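Colleague: turn this into a model:
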Amino acid sequence: MTETDPRQNQPPAQQSLEWHAGDMPYSLEFGDHFYCRTEGRLECGHVFLAGNRLPARWNAGGAFTIGELGFGTGLNFCETWRQWKQAQVSNGRLHFVSFERFPMRADEIDRALSHWPEIAAERQALVGTWSNSPGGRIDIDFNTVRLTVVCGTALDGVSQCRESFDAWYLDGFAPSRNPDMWSSVLMQAVFDRTVRGGTFATYAAAGFARRNLAAAGFAVERLPGFAGKREMLRGDKA
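Modeller: Below you'll find the predicted structure:
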């Protein structure tokens, strides 16, 4: 079931895209690709799932909430959902909450994710319930997995959200191209809405992003990045 908050009537901002190599979206606003050109799906596994110690943390069962800055094509959601199903979590419930300023249309998501046959089932389910004019707060229930996408600026969305988060995927465009997504005030809002023992992971390793995460209160560590990238960041809330 898909629900859009009727109180939010303003249409979302639309992003100008180019398509490289047929199915690789490129943002003209931010001058950057949406994910690693080498293999975006495997990057998700290396950075966001492994960086948050997933799926091992799901073994305890119960409810688990992931927050994401930047829904983009939905690749991280679909790969996470695929791994959740493979993990066969007993008595588990996953809530994936993403904050996205420029929501893509259903046909754009379908075009981008068609690159990966491994997530074909998840892509088809997502696209089949997604609107070509998404906006507001969107809730889609997929049995043991619930997707929420909050359309608008990340700072407004995170500051006003009612959820508490066990893990974060910090996946905005590169800090040099989209510094607002890595600001000290947003990183503080992320920290404040993270449960004790919660985590974050990100492909970014820029000095100011690392300093803002540490200043917010996270214990930050650097790990080897994906596909030859020297570093990535992960951290915990003690």
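
Colleague: only C-alpha atoms for contact and neighbour calcs from this point on.
Modeller: Fine.

Colleague: any idea how far Val220 is from the residue lying closest to Ser133 once chain neighbours are set aside?
Modeller: Leaving aside its chain neighbours, Ser133 sits nearest to Arg105 (6.3 Å; criterion: C-alpha to C-alpha, 6 or more residues apart in numbering). To Val220, Arg105 is 35 Å away according to C-alpha to C-alpha, to the nearest Å.

Colleague: to compare against the first, here's the next sequence to fold:
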Amino acid sequence: MNTTQCLMNPFYQDCYFSDYDGQAESFYIFIEGNHLPRRLRESETLHIGETGFGTGLNLLSLLSCVLTDPSHLISIKYSSLEKYPLTTERIKELLHPFEKTLGTNLTLYLTYWSSFYESLTPGWNRCVWEFPSVQLDYNLYVGDARDWCREIEPRAVDAWFLDGHSPDKNPEIWSPSVLQSVYDKTAAGGTLASFTASGIVKSPLREAGFFIKRKKGFGAKRHMIQGTKS
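Modeller: Next up is the predicted model:
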């Protein structure tokens, strides 16, 4: 099996992340794209929203830039969506290339996920996970994007990771109604970042009220987008 086949989500016929360097891609697009290294240093609480949890690599990228400073404990609420949750074995297989760089956080995450996965039910699933210098209030919605987007509390999310495969592979998660709901659930001054710069994504986000700009994409990809709710 080649690398691309190994990374493939069979439900969407699309890769979970770049076969070039998925961790670097995640950090560049979602962490730096939302200015989170600075915001994590300056905040005591933060609410992250995500469309498409997948392997959890975006969450692990977020945790990797939290300073392990015992004097600065941060509480992160992480609200995500996944229609087809992965088994622990599949996640471990996909994230194997990043074992050394993710270190203890990956080990802890796989332990937590193993018991969490066994109890998953349709709708919201919640738990609290402890990582170095981070208390994580983890919330995963298992099901349809159109149902999920109606159930996040309004004006609460500080930063969005808009993921969930490309618009041509998974159009439902990029539908105007879902993107309008993303805006409605975003706190004033909240941000978003996404790997896609497709017009069918940019236009609904702008119509919803986000200020959207393009940025150089990761690797060979020409563009990505960043957004702010003013």
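
Colleague: TM value for the aligned chains?
Modeller: TM-score of the superposed chains, computed with TM-score structural alignment, normalised by the length of structure 2, equals 0.88; 220 aligned residues with a C-alpha RMSD of 2.0 Å.

Colleague: who's more crowded, Arg105 and Val220 of structure 1?
Modeller: For Arg105 of structure 1 versus Val220, the count of surrounding residues by other C-alpha atoms under 10 Å is larger for Val220: 19 against 16.

Colleague: for structure 1, what spans make up the strands?
Modeller: Ranges of strands within structure 1 are 2-4, 17-20, 24-27, 32-33, 62-69, 92-100, 137-142, 145-151, 165-170, 194-202, 219-223, 232-236, based on DSSP state E.

Colleague: name the helices or strands packed onto the top helix by length along structure 2?
Modeller: Identified as the longest helix of structure 2 according to DSSP state H is helix 99-118. Counting contacts by 3 or more C-alpha pairs under 8 Å, 6 or more residues apart in numbering; DSSP states H and E, helix 99-118 of structure 2 packs against helix 57-64, helix 88-95, strand 123-131.

Colleague: can you do 7 Å?
Modeller: Under the contact definition 3 or more C-alpha pairs under 7 Å, 6 or more residues apart in numbering; DSSP states H and E, helix 99-118 of structure 2 sits against helix 88-95.

Colleague: what's the helix it packs on aligned against in structure 1?
Modeller: Using TM-score structural alignment, the residues of structure 1 aligned to helix 88-95 of structure 2 are 106-113.

Colleague: mean distance, the matching stretch to its aligned residues in structure 2?
Modeller: With mean C-alpha distance after the TM-score superposition for structure 1, stretch 106-113 of structure 1 departs from structure 2 by a mean of 1.2 Å once superposed.

Colleague: now do that stretch: distance to the chain's middle.
Modeller: How far stretch 106-113 of structure 1 lies from its chain's middle: 16 Å, per C-alpha atoms, centre = their mean, to the nearest Å.

Colleague: what's the answer for stretch 147-159 of structure 1, then?
Modeller: Relative to its chain's centre, stretch 147-159 of structure 1 lies at 11 Å (C-alpha atoms, centre = their mean).

Colleague: could you count how many residues lie near the nearest residue to Lys92 of structure 2 once chain neighbours are set aside?
Modeller: Nearest non-adjacent residue to Lys92 of structure 2, counting by C-alpha to C-alpha, 6+ apart: Leu110, 7.4 Å away. The number of residues packed near Leu110 of structure 2 is 17, by other C-alpha under 10 Å.

Colleague: great, nothing more from me.
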